[in-house]
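Student: what follows is a protein structure lacking sequence information:
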């Protein structure tokens, strides 16, 4: 499959990212339409509306080639509940961070410890989102063990998943799919005029 629709990078995003990231940022913006098209082709997706953006990411509404959403159907193996306390969320973050693929988190952990970084990430990042903490959900197995955390948030372009993670030792079982598809527990209610499109 070859993406026939060109990917348009929003001008405001290109200008902001290029200005704040220097020459390497401008080169990345120039390459971005091709990178996006490559991933759309690899995952057999097609654009389904104009591109949006976050502070450092292109946001594309997409559908599969057959017109359906590319998100997997939740398997229903997790129950979801609200976060009981700051300490519970920080403790779960400390179980999620080991083995993270996020380069920034790995660098920060190397300079401190997982426990210190979990506390910092909770207070400095997660609490900074302008979304009610009542939206946050912990995914819990049937035996009562918390295994995942998902933090929906508002962005200038709509609702996003600001943070999602599965605890070390529980990855590879599809729990992240359950978290990303749980509605409305893991995501804020859809606005009346919003479409059910998926954004990558």
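Tutor: On my side now, so go ahead. Since the model is a prediction, treat every value here as computed from it, not as a measurement.
Student: going by C-alpha atoms from here, please, whenever you check contacts or count neighbours.
Tutor: Will do.
Student: can you pull out the strands in the protein?
Tutor: Assigned by DSSP state E, the strands in the chain fall at 45-47, 52-53, 58-59, 61-64, 79-81, 137-140, 146-155, 158-166, 198-199.
Student: okay, those strands, which one's buried deepest?
Tutor: strand 137-140 (a mean of 25; mean count of other Cα atoms under 10 Å).
Student: before we move on, the earlier item: to residue 111, which of the strands of the chain lies closest?
Tutor: Nearest of those to residue 111, taken as Cα to Cα: strand 158-166 at 21.4 Å.
Student: name the helices or strands packed onto that closest one?
Tutor: For strand 158-166, the contact count by 3 or more Cα pairs under 8 Å, 6 or more residues apart in numbering; DSSP states H and E identifies strand 146-155, helix 175-181 as packing neighbours.
Student: so which of the strands of the chain comes closest to residue 13?
Tutor: The closest of those to residue 13 is strand 52-53. By Cα to Cα, the value is 6.6 Å.
Student: reformat the helices and strands packed on strand 158-166 as JSON lines; add distance to residue 58.
Tutor: JSON lines is the format used below for the helices and strands packed on strand 158-166 (distance: least, Cα to Cα, whole Å):
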{"stretch": "strand 146-155", "distance to residue 58": "13"}
{"stretch": "helix 175-181", "distance to residue 58": "19"}
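Student: between the strands of the chain, which gets nearest to residue 12?
Tutor: Here strand 52-53 is closest among these (Cα to Cα), at 9.1 Å.
Student: re earlier: among the strands of the chain, which is nearest residue 27?
Tutor: strand 58-59 (14.6 Å).
Student: next, the one to line up against it:
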């Protein structure tokens, strides 16, 4: 072995051991960070579960057959407490503030942002009440619309019956009579034209 080989071996081992130590430190830091992220996520879910429990009486009072509203906690990223298809509650970045959001055709709208669970529960309750009233109005307009449609259908049916009676009056006999009459008139017309042009 040469002298250079002997000197390079400890240097490479020292660089490799420094790299291993740095990788070990990075992995440890990453593990601690992911533990913190998991803890924060669990804290978000726990706060949303508290709100869900506060709203359970409200959602129990909703009439059966109303599938428009459902208080469902979805543990995604971020976790969301869905009130209906359009509205949900999430935690803000500080993980203590509740944000009540509604998706509209103009984008997402913040309805309320608060740290108070009671204030948020009251606002969600008001929202649920408004949605139930909107549903009742829509059902009423549907029943009124059905009455208008049935009136229009009745009028159309009366017109169809009138047309059918008219068609029945002029049945097959009328059609055959009209055809025979047309043939006779055509034959007489041809005879008159032939006689007129054959005379000198």
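Tutor: Cool, got the structure. From a predicted model like this one, the values you see are computed outputs, not experimental measurements.
Student: how alike are these chains, TM-score-wise?
Tutor: The TM-score (TM-score structural alignment, normalised by the length of structure 1) is 0.21; 72 aligned residues with a Cα RMSD of 5.4 Å.
Student: related to what we said a few turns ago, among the strands of structure 1, which is nearest residue 92 of structure 1?
Tutor: Comparing the strands of structure 1 by Cα to Cα, strand 146-155 comes nearest, at 7.5 Å.
Student: hey, where'd the strands end up in structure 2?
Tutor: 69-74, 80-84, 87-91, 98-104, 107-114.
Student: these: which one's closest to residue 142 of structure 2?
Tutor: Of all these, strand 69-74 comes closest under Cα to Cα, at 19.6 Å.
Student: buried ones in that closest one?
Tutor: 69, 70, 71, 73 (16 or more other Cα atoms under 10 Å).
Student: taking strand 80-84 as reference, get the angle to that strand.
Tutor: 160 degrees (axes from the mean of the first three to the mean of the last three Cα atoms, to 10 degrees).
Student: could the strands of structure 2 be laid out in CSV, adding distance to residue 26 of structure 2?
Tutor: Listed next are the strands of structure 2 as CSV, based on distance: least, Cα to Cα, whole Å:
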stretch, distance to residue 26 of structure 2
strand 69-74, 32
strand 80-84, 32
strand 87-91, 30
strand 98-104, 34
strand 107-114, 37
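Student: nearest to residue 161 of structure 2, of those?
Tutor: strand 69-74 (46.4 Å).
Student: how far off centre is the closest one?
Tutor: 15 Å (Cα atoms, centre = their mean, to the nearest Å).
Student: can you tell me what sits against it?
Tutor: 48-49, 52, 55-56, 59, 79-85, 128 (Cα atoms under 8 Å, 6 or more residues apart in numbering).
Student: so where's the longest helix in structure 1?
Tutor: helix 11-42 (DSSP state H).
Student: quick one on the thing from earlier: closest one to residue 22 of structure 1 among the helices and strands packed on strand 158-166 of structure 1?
Tutor: That would be strand 146-155 among these, by Cα to Cα, at 24.3 Å.
Student: I'd like to know which elements the closest one is packed against.
Tutor: Going by 3+ Cα pairs under 8 Å, 6+ apart, strand 146-155 of structure 1 lies up against helix 86-96, strand 137-140, strand 158-166, helix 175-181.
Student: redo these as JSON lines? Include distance to residue 111 of structure 1.
Tutor: Formatted as JSON lines, these follow (distance: least, Cα to Cα, whole Å):
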{"stretch": "helix 86-96", "distance to residue 111 of structure 1": "15"}
{"stretch": "strand 137-140", "distance to residue 111 of structure 1": "28"}
{"stretch": "strand 158-166", "distance to residue 111 of structure 1": "21"}
{"stretch": "helix 175-181", "distance to residue 111 of structure 1": "28"}
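Student: quick one: closest of the ones you listed to residue 25 of structure 1.
Tutor: strand 158-166 (22.3 Å).
Student: who touches that closest one?
Tutor: Taking Cα under 8 Å, 6+ apart as the rule, strand 158-166 of structure 1 contacts 96, 126, 147-154, 175-176, 179-180, 187-188.
Student: quick one, helices of structure 2?
Tutor: 3-60, 117-169, 172-198.
Student: for the shortest one, which helices and strands make contact with it?
Tutor: Read that as helix 172-198 of structure 2. Against helix 172-198 of structure 2 (3+ Cα pairs under 8 Å, 6+ apart) you get no helix or strand.
Student: give me the distance from it to the chain's centre.
Tutor: Counting by Cα atoms, centre = their mean, helix 172-198 of structure 2 comes out at 69 Å from the chain centroid.
Student: can you check the longest one too?
Tutor: Here the centre of mass of C-alpha atoms in helix 3-60 of structure 2, compared against the chain's by Cα atoms, centre = their mean, lies 38 Å away.
Student: what packs against that helix?
Tutor: With contacts taken as 3+ Cα pairs under 8 Å, 6+ apart, helix 3-60 of structure 2 sits against strand 69-74, strand 80-84, strand 87-91, helix 117-169.
Student: in contact with residue 109 of structure 1, which residues?
Tutor: Counting by Cα under 8 Å, 6+ apart, residue 109 of structure 1 touches 116, 117.
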